[in-house]
Structures are given as structure tokens and as C-alpha cells.
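Trainee: give me a 3D structure for the following:
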Amino acid sequence: MTTETTENREPARQKMVERVRALLRMAEDPAVTDAESQAFTAKAAELMTRHAIAEAEARAQRGEEAESVSRLDFPVSGVGGHGKARVKALAGIAAAFGCQSAVRGNTSANTERTLIIVGTVSALDSLRVLLPSITLQMEASARFTARNHIADLRELRNLDRSALAGERTRFYRSFIRAYGYAVAERIREFRARLQEEPAAGGTGSGSGEESAPTGADLVLRSDVDRVKEDFQRRFPQLKPTRPERTHHRAGARAGYLRGRSAQLGMETAVGGDGAGRLPGGE
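Mentor: Below you'll find the predicted structure:
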């Protein structure tokens, strides 16, 4: 019976993955607008999140154990000296999916580092598909916006090449961090709405007494607790993140607006708390 049930579920999951990949291909198309790109990405995130929660609810109804907690090592580029900013942005997005993160090799300006993400198998499956696409869009948006910012400065102020390079670096890093924060914020809001939805096909107790949490609320809360326990077991001596040192007000505002402005198919903006503490953060 278990084998048959698994076989019946696999085609549905494969169909969902194909839809997600199609949405991300459209999101990465240079011909689409920034708003359209974000909308496609958000719809992909919504599909994967809903599918994961539906599967978790179904497992609970069948009396099966909750899905396991695992680990994903995601490479993060250090090109341009912006590696720490990228780690900060992507860790925040991972946290919005209920994951915890640490980083390895976050000490040298231009070298690649590894973002270590601990989460449920479904959450990691989502991030494995979504993070490369989100990174591509984030970098393209940062390059475009930073280029325009520097062009405007050249017209308004007589700055030398060194001053302009420093200005671009500060703008770019703040843009990336704020973009990641805005995307994570919208994801958290979407997941919060899911927590308020009743379990599919669920009914009230009818006793007039306050009922226990059910459905997505119970699934998400349980997952977060299990992920925290597993993360602390894996990284018992993890150092807290150091305070941010680089901040550019215009860059942060532009990045946040880019990450929040589009209609993303989640009926809200993307975002999320719960980012893991990363050693050697900016």
C-alpha cells in the first residue's frame, strides 16, 4: 500500500517540478521586465511551498513520520568583493523557508564561499531550484541599477574614477542585501497566510472548545523546531554575525523596492525572518 501511494504521488510531484522549472525559465528570459521576472519566480516559490505542505499534511494523516531534516551546500560567488552581501541575502531567503544557515570560507573578498543550509528535505528541494534563479535575477537587477546610479553621479558631480568605484561597491552591496531581505519578507508573509489556512478537508471539533493547531500551522511550526534542533546539533559553537559595516542608503532603498514592488503571485511581497546566524558576516 505504501509503495502504491508513493507511486501515485510521484507523477504529481514531477508535474509540479516541471511547472516550476518552466516558470523559472520565463523569469530568467532577458526579454521580460523586472516585475514579470519576479512574478514568475514568486509563483514558482508558491507552487513548491504549497506542494510541500500538502505532502506533509498527507503524511500526518497517514500516520507516517515527518520528513527528515538534511543539509544543502550552496556555492556563493565572491566576484567583485560582494560575497558577504550575497551570503546575507541568500541566507535570509533560506530562513524564510524555515531553514537555518552557516557559511564556510567567508573570509576572503573575492573567493567563493559555501552557504550551508539545514532544513527539511522539501524546503531544501525548493531552495535547490529557486536560489540559482533568484541569484541570477538579483545580480542582473543590481548591475543595472548600480550602472544607472553611477551614470547619474557622473552628470551631477565631478568625481574621479576611484571615488566612483567606491560608490558603486557600497551601492551594490547594500542593494543585494536589501533585495534578499525584501524577497525573504514576501516569502514569510506568504507562509504566514498558509499557517492560517485550515487543513485540507479538515473540520472543526464541534465541541465549542478551542481546538489544537492543525494543517499548515502545525506542519510549519513542527518543521521549524526540528530544523533548529538539528542545526544546533550540527553547529554547537557557531559564532554570532558581526554588525553590518557597509551601508548605502540609496542602494538599500533601491534593492528593497526591487524586491518588493512586483506582484509575485503570492498576493503579497516576499520576505522572511529567521535567518540563521552566520560567522564572519559583514
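Trainee: alpha carbons only for contacts and neighbour counts from here, please
Mentor: Noted.
Trainee: gap between residue 28 and residue 34?
Mentor: From residue 28 over to residue 34 the distance is 10 Å, taken as Cα to Cα, to the nearest Å.
Trainee: repeat for residue 123
Mentor: Residue 123 is 25 Å from residue 34, by Cα to Cα.
Trainee: looking at these two, which is more packed in?
Mentor: Between residue 123 and residue 34, residue 123 has the larger neighbour count (other Cα atoms under 10 Å), namely 25 against 19.
Trainee: name all residues that make contact with that one.
Mentor: 49, 52, 97-99 (Cα atoms under 8 Å, 6 or more residues apart in numbering).
Trainee: could the residues you listed go into JSON lines alongside neighbour count, distance to residue 7 and secondary structure?
Mentor: Below are those laid out as JSON lines (neighbours: other Cα atoms under 10 Å; distance: Cα to Cα, whole Å; DSSP: H, G, I helix; E, B strand; the rest coil):
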{"residue": "49", "neighbour count": "20", "distance to residue 7": "21", "secondary structure": "helix"}
{"residue": "52", "neighbour count": "21", "distance to residue 7": "17", "secondary structure": "helix"}
{"residue": "97", "neighbour count": "28", "distance to residue 7": "27", "secondary structure": "coil"}
{"residue": "98", "neighbour count": "28", "distance to residue 7": "28", "secondary structure": "coil"}
{"residue": "99", "neighbour count": "28", "distance to residue 7": "28", "secondary structure": "coil"}
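Trainee: this one as well, want them side by side:
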Amino acid sequence: MPTAPATVDGAFAAALYADPAADGGRGLDTGASLLAADPAADTELRGRGEQFLRRAWERGWQPADVVRLVRRDLDEPHTRLVAELITTEAVRYERVAPRWRAQITEIAADLEADRGAGTAPWSADRFSYATTALELYRLLVRLPAIEAVGPVPGTPVHLPAADGEPRMLTRIRALLAKAEGTDFPEEAEALSAKAQELMARHSIDEALLADRAHRGDVPAACRIGVDAPYETAKVILLDAVASANRCQSVWNSGFGFSTVVGFEPDLEVVELLYTSLLVQGTAAMTRAEAAQRASGRRRTKTFRQSFLMAYAHRIGERLSAAAEQVTADAAGAEAAGDGDATRTADGGGRLLPVLAARDMAVADRAERMFPETVRTRVRGVTDGEGWAHGTAAADRARVPGDGRDRGRGDTGADPRRRLRPGA
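Mentor: I've put the predicted structure just below:
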């Protein structure tokens, strides 16, 4: 009888490395049959899965990226299996970056919730389990190298002091939670506008603190999932949030995520605000769509696409205006000598040069990470009523410094977004 490694090698040769188009899919059945007939190979099979994950980490992937891709391209059993493998594989690392740790914690929590819901055990059908494992591994082994956005687990990593979350971020979270929980659109958008104002102040404070302390901060990067449907509108919303918070984003449509480049405090608020605005925009769209259906209208898809595109476009204008106003106010206060404003050697204000230097650093990091990005014209806005309702939903936001005399925008607007070639 073959040893466990030999059984797994034979199954992989048939199912993972053979051309499925050439064998009509028979290789998968052959591999699953070999594994199902040899229970002693189970431990070796799971160990190989952990090796595939380790290889994915070395190619730039992170746990949330892998789970998102598996959930999109395969089925629930594959998602549950990859979550189990990730949580098991993660035990080997004593220290990982905070963002990595947060992803593992969330994956483990979702897995525990599934178990609590009474999900059927794998042992119910050995052939089905083996088929699921081989289908998952076939995806993992084909993952290409992508741009790294953090250290590979096991490498030296600087962990911030465990002194809790900054009070400003706590306030921002509370504002966004209220915005998501209210049934009144005007209140939700006013709360979001206030959150953006606080975010801009938080960014300025962090920039000046880093400059005074000579910390030598450098831009970082993170990936944020952008799921179908209406992913183009969602990408525009994320890009608007990133731009308003001194970050840059690049969309990889093939893998369903955008990479956001910026300084770490700004990345945190981009993730917070984008998630909240997406929740609020979807809720506003659902309410508007219900009213449309009540009047006999049936063009659901085009209405939703146009609504979200208009919402993203207008929200972007207002977020940028809020951030610019806060920066102008801070620069004005510095020029007037208010507070403990930092001055340059020639007596000029320090704020604007510091922010300009950080903007240049972010642009340089994004250019080095994505030297061959292209810009793509956004299309698909064909529903005038959807555009009008989406713009109105964003227009209700009371954003400080955003003049009310601006136009609504039009369906021929040409927002261009950076796109990774081949994505």
C-alpha cells in the first residue's frame, strides 16, 4: 500500500497539475478517489494545504484576499476549508503585523460562527471532502505573485505600543456607527461629513507629530475588497474616499480588490469611511428603488448602477471639500500663530510643506508598486432617474466649506480610475 505522501502526490499529479481540458475533468475524480481510499493521507493532505498558503503569503497574498477569492470563485465548503487551514497555519507565527492579525481574527470568528450554526462535519463524505480540498488547492497553486502590502509572516515586524486606539478614531467610529444606524438620510450624511472633518484633522495632527518627532514614517498599503455587483461604482467611491484622505488607490478588477497606498493613520480612516459610506449608500439606494417600484418602474439594474455612480461622484466632491477646508483652517491658524504651530527656519508655516512631502511620498510609493497602471473611462450611467436620486442622496450631506452653488454633475462625467493592466 502506498505511503501517505505517495497517495497525495498521486492525487495531485492527477488533479492539480494535469490539464483539465485535456482529460475532461477525470483527473479530479481520480485524485479524489485516491485520497478517499486512504484515510492515513488526511494529515499529509492538510499539511500540503498549509504549504500552499505559505507560498501564497510569499507571493504577496494575505488571508482576507485568499478567502475573498475562494468565496467568489468556489463554494461554501471551500471557503470553510480555507478558513480552517488559515487559522491552523497562523499558529506557527509568534508575531504578525496588526492588519494581518485582524484578518486572522475575523476569519476565525466567522469560522466559529459557522460551527455554532451546526455546519455539517467534513467526515460525512470522504470523496466530497477530497474533491473540495483538491478544487481549493488547484486554485491556491495557481495564484500569481501580486504586489506585497505588508511583511510576510515570520519576518521581523515592528508592532506599535499597545496603548489602545487614538481617541479621535474612537470618536470617528462612533459617528459612523450612528450614521449607519439612523433611518434619516440627512442625519446620516451630516454625521459622515463630521466624521470626514475629524479624519482630516487626525491626518494633519499625525503628520505634524511625525515631523516634530522625526519618526521617519513611510507610506504603507492595504487591500480592500470590492465585490460585485456594481463594483465600478464601488471602486469610484473607494477612490474618492482615498483621495480625500491623502491616499491613492489602484483597482485590480481580476481579483476583486483595490490597493490603497498612504500613511498608516490615513489608511485606517479610509477603511472605516468607505465601509460606512457603502452601507449608507446601499440603504439609500434601496429606499429610492422601493419608491420607484411602487410607481410601476422595473429597470432595477440600471437604476442601481446609476444611483451608486452618482452617489460616489458627489460624495467624492464633498469629502474633498471638507478635507480642503480643514487644511485651509489649520494653515490659517498656523499663520496667525494660534496654538503651538510649528514654524520653518524662515518663519513660514510648517503644515503645508509637511503635507506636500507626504503627498509626494505616497505618489512615489504608488508609482513604485504599480509602474504600469492605466486609467480607464467609466461607463454605464444610463439611467437619469437613478443618477438624480444618487446625487440627491449625496447632496443632503452638510459638508463644511462645500459651496452649495456647484452643479450636480452629469451623466457624461469622465472620472478616470487607475487600473492595474490585465486586471
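Trainee: between the contacts of residue 123 of structure 1, which is nearest residue 197 of structure 1?
Mentor: Nearest to residue 197 of structure 1 among the contacts of residue 123 of structure 1, counting by Cα to Cα, is residue 49 at 13.5 Å.
Trainee: end to end, how far does stretch 81-99 of structure 2 reach?
Mentor: End-to-end for stretch 81-99 of structure 2, by Cα to Cα: 22 Å.
Trainee: can you classify the spatially most central residue of structure 2 as helix, strand or coil?
Mentor: Centroid-nearest residue in structure 2: residue 224, 0.9 Å away (criterion: Cα atoms, centre = their mean). Of the three states, residue 224 of structure 2 takes strand under DSSP: H, G, I helix; E, B strand; the rest coil.
Trainee: what lines up with it in structure 1?
Mentor: Applying TM-score structural alignment, one finds that residue 224 of structure 2 aligns to residue 74 in structure 1.
Trainee: pretty sure that match contacts residue 115?
Mentor: Yes - contact criterion Cα atoms under 8 Å: residue 74 of structure 1 and residue 115 qualify, at 5.0 Å.
Trainee: name the residues contacting each of the two.
Mentor: Common neighbours of residue 74 of structure 1 and residue 115 (Cα under 8 Å, 6+ apart) do not exist.
Trainee: once aligned to structure 1, how far is stretch 264-279 of structure 2 on average?
Mentor: Mean deviation of stretch 264-279 of structure 2 relative to structure 1 after superposition (mean Cα distance after the TM-score superposition for structure 1): 1.2 Å.
Trainee: what is the distance between that stretch and the centre of its chain?
Mentor: What separates the centre of stretch 264-279 of structure 2 from the centre of its chain is 9 Å, taken as Cα atoms, centre = their mean, to the nearest Å.
Trainee: how about that stretch: buried residues?
Mentor: Across stretch 264-279 of structure 2, burial judged by 16 or more other Cα atoms under 10 Å covers 264-267, 269-278.
Trainee: quick one: the strands in the stretch 1-150 of structure 1, in order.
Mentor: 69-76, 100-104, 113-120 (DSSP state E, counting those that start in this stretch).
Trainee: could you dump these into a markdown table and include distance to residue 168 of structure 1?
Mentor: Shown next, in a markdown table, are the strands of the stretch 1-150 of structure 1 (distance: least, Cα to Cα, whole Å):
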| stretch | distance to residue 168 of structure 1 |
| --- | --- |
| strand 69-76 | 20 |
| strand 100-104 | 25 |
| strand 113-120 | 22 |
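Trainee: closest one to residue 152 of structure 1 among the ones you listed?
Mentor: Of those, nearest to residue 152 of structure 1 by Cα to Cα is strand 69-76, at 30.1 Å.
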